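Chemist: Okay, sequence plus prediction incoming.
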Amino acid sequence: MPSLTDSHTFSLPSSCSFLISVTDTNPISLAALRSTHFYLLGEGSNSIFVDDFEGVVVQNKIKGLESDDLNDVIMLRVGAGENWHDLITTCLKNHWYGMENLALIPGSVGAAPIQNIGAYGLEVSTFIESVEFIELETGAKHKIKSNECRFGYRDSIFKNDLAGKVLITHVNFVLPKSNYMETSYGELANLNAPTPEKIFNTVIGIRRKKLPDPRQWGNAGSFFKNPIIDKSLLTQIQHEYPDIPFFCISKTLVKVPAAWLIDKLGFKGKVLGGVQCHPHQPLVLVNIGSATGKDVLEFARLIMSRVKEKFNIELEPEVRLIGRNGLIEL
């Protein structure tokens, strides 16, 4: 059975029945999936194989980048198998500005719309014009506009109605030439005379300082989503923790940092089996070299139960956990 240890950044010992790569949209190469138990994988930065997967793992390796310089915008058509950070670097070199806040996010271009990746005040959906995909059941090719993707916070139609049913082949981006720079978030607010280059370099510096390199310590980035709660619950928490940070979402809803909740419960730096809650960023669980899938699930469930018990907030994983038969819910 092919090993998956090097195919996902958490690097747990795991395997699958078969491992294949898709490099083009030839229907012949996809025909076998119609009657096969499979899991679609990009660069494995948001997937953790907690057990041996009894099916076929399909790696999306569709490459390519096309650009079109129009009057007011730059249009990009990018293969789903391209590396995300490499795309952001290429954009900056070509003065195609807008997505600098999303620098150094691990993963592939095809995974970006699925997760609606975001960082430092921006989400990728802001720049997506459309997404192209193949319907695995029929082999039919489709393109849907951004407003049809049902983008939400770390969410999209590709995580719900179309999950496991389609293979994203290309993502089309639109980058306005009159770019507005988002610098209201965190350290970016302190930039003097911000430029896209300054934002890019600052974001990279912050991420390298706060987040562990998966090449040294296996991890899947942020393990949990930042929860969105009602303001009335926030008021209750503020009675004991007046310093709780929050971001207003609407008149009745706020987003609170999951890292703050986890830190307040003393998990930062704690170890369970071969998994550590990162000592600098408690939102990240790390494989310290001997982690098992059981360790990951036990630690994640412990954190979730403690947060629920203390704050009455239900954390939701941002990562995708895959067991023998597919996705696992905590």
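Modeler: Structure received. Numbers count the residues shown, from 1 in each chain.

Chemist: can we go C-alpha only for contacts and neighbour counts from here?
Modeler: Will do.

Chemist: Just give me the neighbour total for Tyr153.
Modeler: Neighbours of Tyr153 under the rule other C-alpha atoms under 10 Å: 15.

Chemist: quick one, what contacts the nearest residue to it once chain neighbours are set aside?
Modeler: Leaving out its chain neighbours, the residue that sits closest to Tyr153 by C-alpha to C-alpha, 6 or more residues apart in numbering is Asn116, at 6.9 Å. Applying C-alpha atoms under 8 Å, 6 or more residues apart in numbering, we find Asn116 in contact with Glu123, Val124, Ser125, Phe151, Gly152, Tyr153, Arg154, Asp155, Ser156.

Chemist: structure B:
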Amino acid sequence: MGENSAMHIEHGVSLQSFNTFGLPAVAQTLVRIRGEADVRRLVDHPRLGRAPKFVLGGGSNVVLTRDVDAVVLKVEVPGLRVVDTRADAVIVEAGAGESWHGLVAWTIGQGLGGLENLALIPGTVGAAPVQNIGAYGLELADRFESLDYVDLVSGRLLTIDRATCRFGYRDSVFKQALADKCVITRVRLRLPRPWRPVLDYIDLQRRMADSGIGDPGPQQIFDWVVEVRRAKLPDPAVIGNAGSFFKNPIVTPEQCRDIIGRDPHLVHYPMDDGNFKLAAGWLIDACGWKGKTVGGAGVYEKQALVLVNRGGARGAEVMTLARAIQESVYGRFGIRLEPEPVVL
């Protein structure tokens, strides 16, 4: 019994408050992970060790369409600290269960700039590398140093660097080869010295122009990013959602020109490799979806990229709405939108 009590095993747990969409689902078995030792105990457990696992962080990037048979690992590893101060960077470490925004706010409070563009992104620190979160001209990969994870088969603790994470646009090795095969426990980030602002994004340039502040510091940029995000995106505590529901599609210059030929107002951004990123929200809005509802699920009035829970939504309704949007965008633009959250 000692092993079990140390391991925080729970049965028949409602996951409704553990996913930001507020979708109803029950975990038959839930294990709280507060450190590497908890993962090792789980791997060695006679019954649960070999069972399929589902790793749950803040639940801000998941759509639950049914009850979960896999063992749900609720990652709650705490801790925030500066681990190294070098001539060219400060390295900070955070437990995977910490709130991502909490980490960003903590670094700013310590007088450390570098993460301010990523303020107010929902979810946990452990989920940030999985998704390679990004916003306002910065991606997690740009500030990543290393992370620790425990292998769910061997129970071994490994530390890996940026190259091994194979970061892509909203992608990483943790969504591919290592999906549900490991638990990230700690993440280390590299905050460059001297600090330099990242202000390429149009919303931030507008804030600079309006405020007359030509030389904003980390705290100022943090405040602007929080304001911009709050204006565009619904607070999950008030209206259930999983943030941006679709990835911004990447197209070739030819595809981009073809769509502009038919829709001159297409919102598009050039990428370093010569391709273009299209604004998925604009494509959805152009198909007339903003504010529409299917059952308890709807498209947010202020930002068509966000699907919301209008009250009592079920996962199946969210996915019915998502598929209808995908079909209409494909019908009009010939582009297949990919959902950003994990659908279970």
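Modeler: Great, that's in hand. It should be emphasised that the depicted structure is a prediction, and the values quoted were computed from it without experimental measurement.

Chemist: related to what we said a few turns ago, so what does the residue nearest to Tyr153 of the first structure match up with in the second structure?
Modeler: Alignment note (TM-score structural alignment): Asn116 of the first structure maps to Asn132 of the second structure.

Chemist: Check Phe49 of the first structure too.
Modeler: Superposed on the second structure with TM-score structural alignment, Phe49 of the first structure falls opposite Leu64.

Chemist: I figured its match hits Gly22, correct?
Modeler: No. Assessed by C-alpha atoms under 8 Å, Leu64 of the second structure is found out of contact with Gly22, at 9.1 Å.

Chemist: Quickly note the distance from the counterpart of Lys175 of the second structure in the first structure to Phe10 of the first structure.
Modeler: Aligning on TM-score structural alignment places Lys175 of the second structure opposite Lys159 in the first structure. Distance of Lys159 of the first structure to Phe10 of the first structure, given as C-alpha to C-alpha, to the nearest Å: 21 Å.

Chemist: Just want to know which of those two has more residues nearby.
Modeler: Neighbour count, other C-alpha under 10 Å: between Lys159 of the first structure and Phe10, Phe10 has more, with 29 against 16.

Chemist: which residues touch the more buried one?
Modeler: With C-alpha under 8 Å, 6+ apart, Phe10 of the first structure has these contacts: Ser45, Ser47, Ile48, Pro214, Trp217, Gly218, Asn219, Ala220, Val286, Asn287.

Chemist: what about 7 Å?
Modeler: By C-alpha atoms under 7 Å, 6 or more residues apart in numbering, the residues touching Phe10 of the first structure are Ile48, Gly218, Asn219, Ala220, Asn287.

Chemist: got it, and Thr185 of the second structure?
Modeler: Gly35, Glu36, Val77, Gly95, Ala96, Gly126, Asp148, Tyr149.

Chemist: of these, closest to Glu227 of the second structure?
Modeler: Gly126 (24.8 Å; C-alpha to C-alpha).

Chemist: and the gap between the nearest residue to that closest one once chain neighbours are set aside and Val75 of the second structure?
Modeler: Nearest residue to Gly126 of the second structure, sequence neighbours excluded (C-alpha to C-alpha, 6+ apart): Ala96, at 3.9 Å. With distances taken as C-alpha to C-alpha, Ala96 of the second structure is found 7 Å from Val75 of the second structure.

Chemist: who's more crowded, the two?
Modeler: Between Ala96 of the second structure and Val75, counted using other C-alpha under 10 Å, Ala96 has the larger neighbour count: 31 against 27.

Chemist: and that one, what pairs with it in the first structure?
Modeler: Correspondence of Ala96 of the second structure to the first structure, assessed by TM-score structural alignment: Ala80.

Chemist: Val56 of the first structure versus its match, what's the distance?
Modeler: Taking C-alpha to C-alpha, one finds Ala80 of the first structure at 19 Å from Val56 of the first structure.

Chemist: So the corresponding residue of the first structure for Ile202 of the second structure versus Leu92 of the first structure, what's the distance?
Modeler: Taking TM-score structural alignment, Ile202 of the second structure has Gly186 as its aligned residue in the first structure. For Gly186 of the first structure, the distance to Leu92 of the first structure equals 22 Å [C-alpha to C-alpha].

Chemist: more neighbours, those two?
Modeler: A count of neighbours by other C-alpha under 10 Å puts Leu92 above the other of Gly186 of the first structure and Leu92, at 17 against 10.

Chemist: rewinding a little: now for the match of Phe49 of the first structure, how many residues are close by?
Modeler: Neighbour count of Leu64 of the second structure, defined by other C-alpha under 10 Å: 25.

Chemist: Now do it against Asn117 of the second structure, distance only.
Modeler: Taking C-alpha to C-alpha, one finds Leu64 of the second structure at 29 Å from Asn117 of the second structure.

Chemist: Before I go, just wanted to say thanks for your time.
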